[in-house]
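Enquirer: Let's see this in three dimensions:
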Amino acid sequence: MVAEIDKPNVRTSPVIPFLGEFREDVFGRRPWYFWKAGAAGSVEGLFSLAVVDELLATGLIRHPAVQLVKDGREVPADAFSRTPLSGGGTAVRPVDTRRVLSHFQDGHTMIVNYLEQCHEPIREVARALAAELGFRVQCNSYVTPRASQGLRPHFDEHDVLVVQVHGTKRWHIFPDSEAAASRYRTWPMLSPSERERRSSAEPAAELVLEAGDCLYVRRGSIHAANTEGEVSCHLTFSILDTSEAEFAESLLPQFGRLGVRGGHARPGGGAAETEDLIRTLESSLEDLQGARQFQIEAELDGPVRVIAQYETLRDLNRSVSLSRTPGIAHRIVTSGSNVQLSFGAQAIDLPAVLTPAIRKSLEAPAISGAELEELGLSRSDALQLLRVLIVSGLLQRT
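Expert: Sure, this is the predicted structure:
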């Protein structure tokens, strides 16, 4: 069995060019770490206050993707949102921007969650982090008015990479618990009194972040941040750990593809079957880990343009030129007479004889049905393969 993971084009980021150093020397090893703007790179084009206004104005970002907090207290949804006019219940509510403005004037921080799902520049940074670290990544923005604090001293159960994009913010990081360095374990919750005791201690660090600065805060490190004389906007890239149990559970769907099946052992055959299973799992562990990494990166795929792809399928003939869609990962696994092509949350099995044509279609600057015919495919087989790659979102019209 041979597995190939194609990673999207973004492997490093102009915002976070120090990913290799971060992975090797900082991530999970230090309670906090700070990069000045010159080392961190440029945040121009990544995010801005204007983007926040635009996201709110479209009405597409709704509660609970938008939250308002002040001094650790969250504003109830019905205090800044509207009930939908029809259907859908009240779980997802349109934001009332006038009421949001009133709360912002009163010192509340605006939090916009899941930006990696709706803003392409942030999706690219999250994808680079996920590819480098092997963990899921989620991004939120925090916009805080001057002389305000959104959250009281607290700790997160995941590591956080902070990127300051506008204004300044003062951060206090308190003495760290050694338990924070332990990964893949149930998180030891602190009692309110213990949390208060730790956050009342002398800060281990006090930092002022300016636009372009980056700050890493390890899971379990108690921290707090506040603005002073101007509005601040920062991003948090949450690096979401996977526990050993969650990792094992995520691999279960892959077992069937390896021929591993559940059920009771036959009498007298248990030991031999167990040894066979262990050998199978050992020989396939690398592939299973690759499958998990692909799942993580596929969650950050760019969108498929539905109407454009529909029209490409309608117009498809042997001379139509197609090319790779940027920002969408795929995985190819060859096993015997089959090749499995994975994209997004789907996987399809195709005859292994198509492997050269699949690779050429996804690696060439441009491809057409006529060029696949030169590899020995019939006209109908060439067009059918291209249809599969268009529907998957991997190819688009040049």
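
Enquirer: Please make it C-alpha for all contacts and neighbour counts, starting now.
Expert: OK.

Enquirer: residue contacts, the spatially most central residue of the chain?
Expert: By CA atoms, centre = their mean, the chain has its centre lying nearest to residue 137, at 3.6 Å. Residues near residue 137 by CA atoms under 8 Å, 6 or more residues apart in numbering: 126-127, 129-130, 237-240.

Enquirer: One more sequence to fold, the one below, so I can look at both together:
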Amino acid sequence: MNREPLESSTISGNLPQLTEPFSLAWLLHPVSTTDFIRSYWETAPLVVHRETPEYFSRLPGLDDVDELITATTSGPIRSVDDGLMVRTDARGTRTDRRFRLDAGGMPDVQEAYRAYHDGFSIVLNRIHHRSGVVARLCGALEVSLHHPVGANLYLTPRDSQGFLPHADTHDVFILQLHGTKEWHVADPLDSLPLASAKSGPLKSFSGFRAFTLRPGDVLYLPRGFPHEAVTGSSSSLHLTVGLHVFRWIDLVSEALALFADEHTGLRSALAPGFLDAPLDAARLATLADELARAAISQPLLMERAKARLGARVRATGKAAGGGHFRSIDAISGLTLDSVVARAHGVLCRAGSTAEEARVEFAGNYVSGPAFLAPALTFVAGHERFAVGELPGPLSAEDKIDLVGRLVSEGLLHCTDNDDGGES
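Expert: As a prediction, the model looks like this:
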């Protein structure tokens, strides 16, 4: 086995924490986002070793896991695998358990304690549904990347292994929060697998490179890279941030659906008995050619397809951050000099027609007459501004009323409260 560190992909240093936490730049520092996208995105692992163990101190730590186990969400967002206990023994046999729920539907945390003591890793899936600070991290990365982002939390006892070697079908950032963990990463067997590809334990796993993550370190793994992780003399807590990227096939699929709305040929049925007959290759080629020509000659078609992907990002549900009720209380004191900012980690988009202007964000929207278009476009393009800076044919009262509406709907917050939960 090759157990050498990833020399060409490892950055080390004693690093100051940046003033804008949770952005992609903060996560990668000192690697620039430009270098990351050019040299590592979808192609190669990246390890950043930091001599700053408190770098991720705003994220959940070891002492928060108990509460997160028992923190529940209601409704269809909750899944049976929100919490798992996983152990792989020395023979390579994996054992899984789901959290046992009591009569009131609460996870049995005492059972989790016993399982952890017996060598089981505690897995909290979709933690962005339960932790406001993790939701803020995921939202900030969505603002930077424009792809859906979610997160799982993994607590592994010492001298243990949770999962067998496997390859994920989505890219991940692994943030080491507590303790240490040794990671083994091999070259991909399948480049950029689709999300629908089957994933499971690998039949063979060799030729990997090994390295250790410590608190404050981060690892980027593109999808398809086989990996496993084991603990040594200390337990380990890490956050896996999953990037569920949109691919070109997703954009083409959205465009095809839109094209079918206007093209009856795509909506017509396949011939009766088509399974026993050859397909009409000429007709298929004609349809493909028409779609290709529409994609080139009708830019609006592809823009609408792109907008539909954007709507899917903005609609992803996450836990709310704290402190926004303070901003709502402050609406009555807004003036033209008041400075407001976009809510942290919220991706928004402005658009207009001859009759209406609107700004869409987080599964919500605010709309109004078309003359609001310049103001709403300005809001979507600026993370921080004074109320009086809003452009367009608006009176002072109009500007204050519009900003108040956007604060009450959750898009903007009043910066006078930045020392509270939103900071």
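
Enquirer: quick one on the thing from earlier: most neighbours among the contacts of residue 137 of the first structure, please name it.
Expert: residue 127 (32 neighbours; other CA atoms under 10 Å).

Enquirer: How about the secondary structure of that one?
Expert: helix (DSSP: H, G, I helix; E, B strand; the rest coil).

Enquirer: My guess is it contacts residue 300. True?
Expert: Yes - counting by CA atoms under 8 Å, residue 300 is a contact partner of residue 127 of the first structure at 6.0 Å.

Enquirer: picking that back up, what do we get in the second structure for the residue nearest to the centre of the first structure?
Expert: Aligning on TM-score structural alignment places residue 137 of the first structure opposite residue 149 in the second structure.

Enquirer: And the nearest residue to that match once chain neighbours are set aside, how close does it get to residue 303 of the second structure?
Expert: Spatial nearest neighbour of residue 149 of the second structure, excluding adjacent residues (CA to CA, 6 or more residues apart in numbering): residue 243 at 4.9 Å. As for residue 243 of the second structure, its distance to residue 303 of the second structure is 23 Å (criterion: CA to CA, to the nearest Å).

Enquirer: And for residue 401 of the second structure?
Expert: Look at residue 401 of the second structure and residue 303 of the second structure: by CA to CA, they are 32 Å apart.

Enquirer: between the two, which one's more packed in?
Expert: Neighbour totals were compared for residue 401 of the second structure and residue 303, and residue 401 leads with 17 against 14 (other CA under 10 Å).

Enquirer: For the stretch 251-398 of the first structure, which segments count as helices?
Expert: With DSSP state H, counting those that start in this stretch as the criterion, the stretch 251-398 of the first structure has helices at 270-298, 306-315, 355-363, 369-373, 379-391.

Enquirer: for the ones you listed, which one ends up most surrounded?
Expert: Greatest average neighbour count among the helices of the stretch 251-398 of the first structure goes to helix 369-373 (a mean of 20), per mean count of other CA atoms under 10 Å.

Enquirer: could you pull out the helices for the stretch 101-250 of the second structure?
Expert: Listed in chain order, the helices of the stretch 101-250 of the second structure (DSSP H, counting those that start in this stretch) span 109-117, 132-145, 248-262.

Enquirer: Same list (those helices) but as a markdown table, adding distance to residue 289 of the second structure.
Expert: Shown next, in a markdown table, are those (distance: least, CA to CA, whole Å):
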| stretch | distance to residue 289 of the second structure |
| --- | --- |
| helix 109-117 | 57 |
| helix 132-145 | 31 |
| helix 248-262 | 12 |
